[in-house]
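J.: pasted the sequence and its predicted model underneath.
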Amino acid sequence: MPATAEAVRAFRERLGLPGLVDVHTHFMPERVLAKVWDYFDAAGPLTGVAWPITYRHEEEQRLALLREFGVRAFTAMVYPHKPAMAAWLNSWAAGFAARTPDCLHTATFFPEEGVSAYVDRALDAGARVFKAHLQVGGYDPNDELLDPVWGMLTEAGTPIVIHCGSGPAPGKHTGPGPVARLLARHPRLPLIVAHMGMPEYDAFLDLADRYPEVRLDTTMAFTDFSERFSAFPPADVARLADLGDRILLGTDFPNIPYPYEHQLEALERLGLGDDWLRAVCHDNGARLFRLHS
């Protein structure tokens, strides 16, 4: 059953939130999104499980739903799976952000010739967040072609949502090792580890402990769907409280196999309290992206 705006509104009102800040939502060119949905429908090797898309709607309807849910800021997580694709995606995302003021202008990159130039153009155009997908892109974040990019993004203080955990299926360069090597060279890099680093939760929490600019997003973590194959260790729940100022709400909307409010319910049942929920679901993201009240 699709999420109801009433359920999400009740969650926000109980916490006294002016809205939600969702750092991990997907908007992309329609033909690209259609291929992504086809991949999920086929339970491709990077998913490996049945994955019904709950919000298989036209773009305007998806935007309307987020607004009904009270999401005051969200992203357009685009990502290339091959060379000569990222600059085109960035052009599309810039246009999408221009016509969608509640979307945080999102960009991406791939290890290829010219990557520094188009990342620089994206920053000049106002990109506020980047997406790096090591699983789908199949690349090492330590590729020498990306070294100038990491330096640029560090200097700009622009966050990068990075899918680097090995869930739902491992990739050649997923897992904590490549990211640990990256952070050793760029210790101030503002990474947002997607999916809490699923399933290597411990190791990515360790990286957040070590590097104060590392954050984690909640995308799909703690939900009934993910707990079946990548359960979060109960012993680490206290660590979530300790890092409460660096955990951000993410959902993977619209590509989720359950209603939107289930992510919120999954966070609430961790039992970390209302202040923690307020920080994760709104305040941390609002501070990071300098959203005005």
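T.: Nice, I can see it. Numbers count the residues shown, from 1 in each chain.

J.: hey, let's count contacts and neighbours off CA atoms from now on
T.: Will do.

J.: can you map out the helices along the stretch 51-200 of the chain?
T.: 59-68, 86-99, 115-124, 134-137, 147-156, 176-185 (DSSP state H, counting those that start in this stretch).

J.: just checking, what packs against the longest one?
T.: Packing contacts for helix 86-99, counted by 3 or more Cα pairs under 8 Å, 6 or more residues apart in numbering; DSSP states H and E, involve strand 106-108.

J.: OK, contacts around Leu243?
T.: Ala208, Asp209 (Cα atoms under 8 Å, 6 or more residues apart in numbering).

J.: Leu240 and Ala94, how far apart?
T.: According to Cα to Cα, to the nearest Å, Leu240 and Ala94 sit 34 Å apart.

J.: so where do the strands sit in the stretch 101-250 of the chain?
T.: Counting by DSSP state E, counting those that start in this stretch, the stretch 101-250 of the chain has strands at residues 103-104, 106-108, 129-133, 160-163, 191-193, 215-217, 247-248.

J.: would you turn those into JSON lines with mean neighbour count and distance to Asp38?
T.: Shown next, in JSON lines, are the strands of the stretch 101-250 of the chain (neighbours: other Cα atoms under 10 Å; distance: least, Cα to Cα, whole Å):
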{"stretch": "strand 103-104", "mean neighbour count": "24", "distance to Asp38": "25"}
{"stretch": "strand 106-108", "mean neighbour count": "28", "distance to Asp38": "22"}
{"stretch": "strand 129-133", "mean neighbour count": "26", "distance to Asp38": "18"}
{"stretch": "strand 160-163", "mean neighbour count": "24", "distance to Asp38": "20"}
{"stretch": "strand 191-193", "mean neighbour count": "28", "distance to Asp38": "26"}
{"stretch": "strand 215-217", "mean neighbour count": "26", "distance to Asp38": "25"}
{"stretch": "strand 247-248", "mean neighbour count": "28", "distance to Asp38": "28"}
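
J.: residues near the closest residue to Ala180 other than its chain neighbours, how many?
T.: Once flanking residues are discounted, Ala180 sits nearest to Leu207: 7.1 Å by Cα to Cα, 6 or more residues apart in numbering. Neighbourhood size, Leu207 [other Cα atoms under 10 Å]: 18.

J.: likewise for Ala34?
T.: Considering only other Cα under 10 Å, Ala34 is surrounded by 13 other residues.

J.: for comparison:
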Amino acid sequence: MDPRAFAADLGLPGLQDLHTHFLPPRVMAKVRAQFDSAGPLIGRPWPLHYRDEDDALVETLRSYGVRRFTALPYAHRPGMAEFLNDWAAGFAARVPEAAVCGTLFPEPDVAAYVRSRSETVQVWKVHVQVGAFTVTDPLLDEAWGIVAETGTPVVLHAGSGPVPTEHTGPGPVAELLARHPRLRLVIAHAGAPEYAEFLSLAECHERVALDTTMAFTPFFEEMGGAYPTDLLPRLRDLGLAGRVHLGSDFPNIPYPYAVQLESLARLGLGEKWLRAVCWHNTAALLD
């Protein structure tokens, strides 16, 4: 499948991908090394399909007709978030299609830097599996309040795939939403493998959404199980309500970009749903 043709056949000007990754070169090299070695949070061989430098990867997305995408840095230790935030701001300044992204980590100054960036960051990224923290860490409470007040979306990897940890799962996210019900969360990977639980959270909170990242693809289904077919009507309704977003995890994927699009089309949820997921929902979220 040609991604450009896929979008054109839907009558779209292109694609908007809410879940892509661009990182400082040395950080990206370490991320790739984890995938190459099937590290402890990956759990299986993960042969990366894309390995170019940033400029070439941006051109690849452009060649696929991806008109808007993200950097989504994520910190795994204290003192790292602001370095990543500075780099991501510079990346967005160089790449017109890139949303300004930021990350946060439970540390004493987190509320200060989240507040200082609240008028510029368009998407926050939090990865509790890699960061090894819970979203309910008291150090984060004031920062979450700021993010909820501004309404900036947070792409949150909190599902237990590909490898569960003590911090993953829907329970802490439900507790977080009880404290901050106005948070605009986008649950990465459709919450895999806790698909039903995260779908229910989205249905119960008008500012919670899902992204499609790697979900429904053969590779992901081999790893964590297929998306339950009985949930598909609810997923369709959520997408038509504006709260399912195209995500790919590009470039850290073990198959061509088009596989994600083919997997969405195979769901049989209709062209209106595909148009919403692949363009309109993310356009509305970022604008």
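T.: Here it is on my side, so go on. Everything numeric in this text was worked out from a predicted model, so none of it was measured.

J.: what is the aligned counterpart of the residue nearest to Ala180 of structure 1 in structure 2?
T.: Following TM-score structural alignment, the counterpart assigned to Leu207 of structure 1 within structure 2 is Leu201.

J.: hang on, that match packs against Ala174?
T.: Yes - if you go by Cα atoms under 8 Å, Leu201 of structure 2 and Ala174 touch, sitting 7.1 Å apart.

J.: now do the shared contacts for those two.
T.: With Cα under 8 Å, 6+ apart, Leu201 of structure 2 and Ala174 have no common neighbours.

J.: next up, the contacts around the residue mapped onto Leu286 of structure 2 from structure 1.
T.: The equivalent of Leu286 of structure 2 in structure 1 is Phe289 (alignment by TM-score structural alignment). Contacts for Phe289 of structure 1 (Cα under 8 Å, 6+ apart) come out as Arg128.

J.: over to Val161 of structure 1?
T.: By Cα under 8 Å, 6+ apart, the contact set of Val161 of structure 1 is His24, Val129, Phe130, Lys131, Ala132, Leu191, Ile192, Val193, Ala194.

J.: the residue lying closest to Gly224 of structure 2 once chain neighbours are set aside and Ala158 of structure 2, how far apart?
T.: Computed as Cα to Cα, 6+ apart, the closest residue to Gly224 of structure 2 that is not its neighbour in sequence is Pro193, at 5.9 Å. Distance, Pro193 of structure 2 to Ala158 of structure 2, by Cα to Cα: 10 Å.

J.: more neighbours: the two, which one.
T.: Using other Cα under 10 Å, the more surrounded residue of Pro193 of structure 2 and Ala158 is Ala158, with 30 against 24.

J.: what's the match for the more buried one in structure 1?
T.: For Ala158 of structure 2, the residue aligned by TM-score structural alignment is Cys164.

J.: go on, Phe91 of structure 2?
T.: Phe91 of structure 2 maps onto Phe96 in structure 1, by TM-score structural alignment.

J.: what is the burial count for its match?
T.: Neighbours of Phe96 of structure 1 using other Cα under 10 Å come to 19.

J.: now do it against Thr106 of structure 1, distance only.
T.: Taken as Cα to Cα, the span from Phe96 of structure 1 to Thr106 of structure 1 is 9 Å.

J.: three-state assignment of the alignment partner in structure 2 of Arg9 of structure 1?
T.: Using TM-score structural alignment, the partner of Arg9 of structure 1 in structure 2 is Arg4. Under DSSP: H, G, I helix; E, B strand; the rest coil, Arg4 of structure 2 falls in the helix class.

J.: re the thing from before, just put the strands of the stretch 101-250 of structure 1 in TSV and tack on distance to Val71 of structure 1.
T.: Shown next, in TSV, are these (distance: least, Cα to Cα, whole Å):
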stretch	distance to Val71 of structure 1
strand 103-104	10
strand 106-108	16
strand 129-133	17
strand 160-163	18
strand 191-193	19
strand 215-217	16
strand 247-248	13
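
J.: which of the ones you listed sits closest to Met28 of structure 1?
T.: strand 106-108 (10.3 Å; Cα to Cα).

J.: what span of structure 2 lines up against the closest one?
T.: Under TM-score structural alignment, the match for strand 106-108 of structure 1 is residues 101-103.

J.: now swap in stretch 175-192 of structure 1 and tell me
T.: Going by TM-score structural alignment, stretch 175-192 of structure 1 sits over residues 169-186 in structure 2.

J.: any idea how far that stretch is from the chain center?
T.: Here stretch 169-186 of structure 2 shows a centroid-to-chain-centroid distance of 16 Å under the convention Cα atoms, centre = their mean, to the nearest Å.

J.: same question, stretch 148-162 of structure 1
T.: Worked out by Cα atoms, centre = their mean, stretch 148-162 of structure 1 lies 15 Å from the chain centre.

J.: please apply the same query to stretch 267-276 of structure 2.
T.: With Cα atoms, centre = their mean, you get 20 Å for stretch 267-276 of structure 2.

J.: contact partners of that stretch?
T.: Leu10, Leu12, Leu232, Pro233, Arg236, Gly239, Leu240, Gly242, Val244, His245, Leu264, Ala265.
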